[in-house]
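In: Return atomic coordinates for the entry below.
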Amino acid sequence: MAQITAALVKDLREKTGAGMMDAKKALVENDGNVEAAIDWLRAKGLSKAAKKADRVAADGLVAAVVSADKKTGVLVELNAETDFVARNEGFQKSLVGFAEAALATDGTSEALLAAPAVEGEGTISDQITRLIATIGENITLRRVEKLESPEGVVTNYIHGAAADGLGRIGVLVALKGDASADELAEAGRKVAMHIAATSPAAATTDELDPELVAREKQVLTEQARESGKPDNVIEKMIVGRLQKFYKEVVLVEQQFVMNPDETVAQFLASQKAELVGFKRVTLGEGIEKEESDFAAEVAAATKG
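Out: Now for the predicted structure:
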């Protein structure tokens, strides 16, 4: 039996909004497994924030760049310790250079770090080391995402822009179809804005992570059983609720934010466009950053 610590209970409460005793019971019932405990709380209707995203706990910027022929796009996330660095001209200029260099790589962070430096000698990894020495903060090239559309176009979109092509959320959308390149690019930009707002889990139902679907089905099953209805009714309830789930997390099934009367799939069809794929990167997604009490730090410092 796993030890249920106060820190573990606190973490679960922050992620779900559940009460202390409910959080502790959920962890006990699931042998300390936080993800299983979240599902348990959802099934019992005790989670007040089941869909709460991971806390964004890293600063820096995301760059979004598309090649001149609009056939290739990349997203590059460069993290730093504070948001002050994100406003640093040297940091921003370096990130744009890294993103442009990433267009010629295989789309992995390892390949980009090994690529020739944009400024100075050595590799981009060496350039980041020099940047750290100049700025005085730890800087990490965390992620690279690449998207190609040989038969169509790739469009980029930045949300929360700090500068041209730099911001907190970066999206790439690849489309092909009978429309002109400019028309596809315009349609792609609108879909990219939708993706920035809704953060779909996959482009189509078939592309959903099977583990995600299995987890959701299990939660829905437990919720349905709580109703006390017979098994044949429960089966129908699960089918209906899964369809609702797909409409929430699958891009082409979602209601289009610019026109909720149609789905994304219907919008694309009206534009004579077909979705090739998409990429979305949120700054600091999934990174936990230690939170500090600023007033306590100042008080400690004054005591010398």
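In: C-alpha from now on. contacts and neighbour counts both.
Out: Will do.
In: Am I right that Glu14 falls within a helix?
Out: Yes: according to DSSP: H, G, I helix; E, B strand; the rest coil, the state of Glu14 is that of a helix.
In: burial count for it?
Out: 14 (other Cα atoms under 10 Å).
In: Ok, Tyr157 next?
Out: Using other Cα under 10 Å, Tyr157 is surrounded by 26 other residues.
In: Quick one: classify Gly284 as helix, strand or coil.
Out: Under three-state DSSP, Gly284 falls in the coil class.
In: One more: the one 3 residues further on?
Out: Assigned by three-state DSSP, the conformation of Ile287 is coil.
In: How about it: what's its closest non-neighbour residue?
Out: What sits nearest to Ile287 in space, not counting adjacent residues and going by Cα to Cα, 6 or more residues apart in numbering, is Ala57, at 5.5 Å.
In: Strands along the stretch 201-304 of the chain, start to end?
Out: 255-256, 259-263, 273-282 (DSSP state E, counting those that start in this stretch).
In: Also this sequence, please, to line up against the first:
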Amino acid sequence: MAEVTAAMVKDLREKTGAGMMDCKTALNETQGDIEAAIDYLRKKGLSKAAKKSGRVAAEGLVSVAVKGNTGVVVEVNSETDFVARNDDFQALVHGITAVTLDKGVAADVEAVKGAHYPGGGTVADAIANAIATIGENMTLRRVRGLHVPHGVVGQYIHGAVVEGLGKIGVIVALESTGDTDELSILARQIAMHVAATSPIALDSSSIDPAVVEREKSVLADKHQGKPANVIEKIVESGLKTYYKEVCLVDQVSIHADHAGKTIGQAVKDSEGKVGAPVKITGFVRYALGEGIEKQETDFAAEVASMSKA
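Out: All right, here's what the predicted structure looks like:
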């Protein structure tokens, strides 16, 4: 058997764009034959997947799942919304979500990608195989989990394509020793509220200090020239208004049965039905593709340019 050198691995990697370990495996399997190794990677779909990896994947699906007192949110991206409606892609997202749920709050993207995927191989292998089969770039973009020792994790999917998969996914953790049925109703209501209002933090103490300082600066700059003590009061008042807009517990509930009450007040009021104190310990909201710079395509111009070729 020919010795597989680092130079050979580097050469194969440059020719195919496949991962280093995949290249090493391919060379070992083909006794160091570069051309045979290229074919090996193509058959496995790894070379094909690598060629697509540079394309922007901003569509796809957000998934939520809850088991016991643990819930997770997962975002898997594809290039087009069409693929998001593909049964194989949906099965892939469900599979990745199941793996993430097993890992719970310890889940992160790299840990999930390296974990065993149902049916064999790793999650990363399953994604590569799906890229080769379906023909679009796909990425596991982000994962997050919440857990409470006592209580519930509520979930909500907005724009659902199928059960548990959609455009916006939210989980909300409520800690309480009270009635779980009542807690579940409340948790879902809050999750729906989060989907609609997109708070940036649970409360004012949870906001990144840099964000607060930036907001203070904006408020102060609007009133330059006024006495310092006046500006200080304006900034203080402005921050209170800001917190009502972006902090979950300070936002006014969107639900009619909590009309005019903040989420914090609604939670406090629910304690009678629940039969015990209730505390929101966290929430996660993923909106599909948020923060990804999408490529804008002028389809008519693209067709016109192709006709001139």
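In: returning to that earlier point: between the strands of the stretch 201-304 of structure 1, which gets nearest to Ile234 of structure 1?
Out: Closest of these to Ile234 of structure 1 is strand 255-256, at 26.7 Å (criterion: Cα to Cα).
In: mean distance, the closest one to its aligned residues in structure 2?
Out: Strand 255-256 of structure 1 differs from its equivalent in structure 2 by a mean of 0.7 Å after superposition (mean Cα distance after the TM-score superposition for structure 1).
In: Which parts of the stretch 201-309 of structure 2 are helices?
Out: Ranges of helices within the stretch 201-309 of structure 2 are 209-221, 228-246, 263-274, 299-307, based on DSSP state H, counting those that start in this stretch.
In: Please apply the same query to the stretch 1-150 of structure 1.
Out: Using DSSP H, counting those that start in this stretch, helices in the stretch 1-150 of structure 1 cover 6-16, 20-29, 34-43, 83-86, 89-102, 109-114, 124-135.
In: now these as JSON lines including distance to Gln243 of structure 1?
Out: Below are the helices of the stretch 1-150 of structure 1 laid out as JSON lines (distance: least, Cα to Cα, whole Å):
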{"stretch": "helix 6-16", "distance to Gln243 of structure 1": "24"}
{"stretch": "helix 20-29", "distance to Gln243 of structure 1": "27"}
{"stretch": "helix 34-43", "distance to Gln243 of structure 1": "18"}
{"stretch": "helix 83-86", "distance to Gln243 of structure 1": "40"}
{"stretch": "helix 89-102", "distance to Gln243 of structure 1": "38"}
{"stretch": "helix 109-114", "distance to Gln243 of structure 1": "36"}
{"stretch": "helix 124-135", "distance to Gln243 of structure 1": "46"}
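In: just so I know, which of those helices lies nearest Gly167 of structure 1?
Out: helix 83-86 (9.1 Å).
In: re the thing from before, tell me which of the helices of the stretch 1-150 of structure 1 lies nearest to Glu262 of structure 1.
Out: Going by Cα to Cα, the one of those nearest Glu262 of structure 1 is helix 34-43, 29.8 Å.
In: can you pull the buried residues of that closest one?
Out: Val34, Ala36, Ala37, Ile38, Asp39, Trp40, Leu41, Arg42, Ala43 (16 or more other Cα atoms under 10 Å).
In: Provide the aligned range in structure 2 for it.
Out: Using TM-score structural alignment, helix 34-43 of structure 1 lines up with nothing in structure 2.
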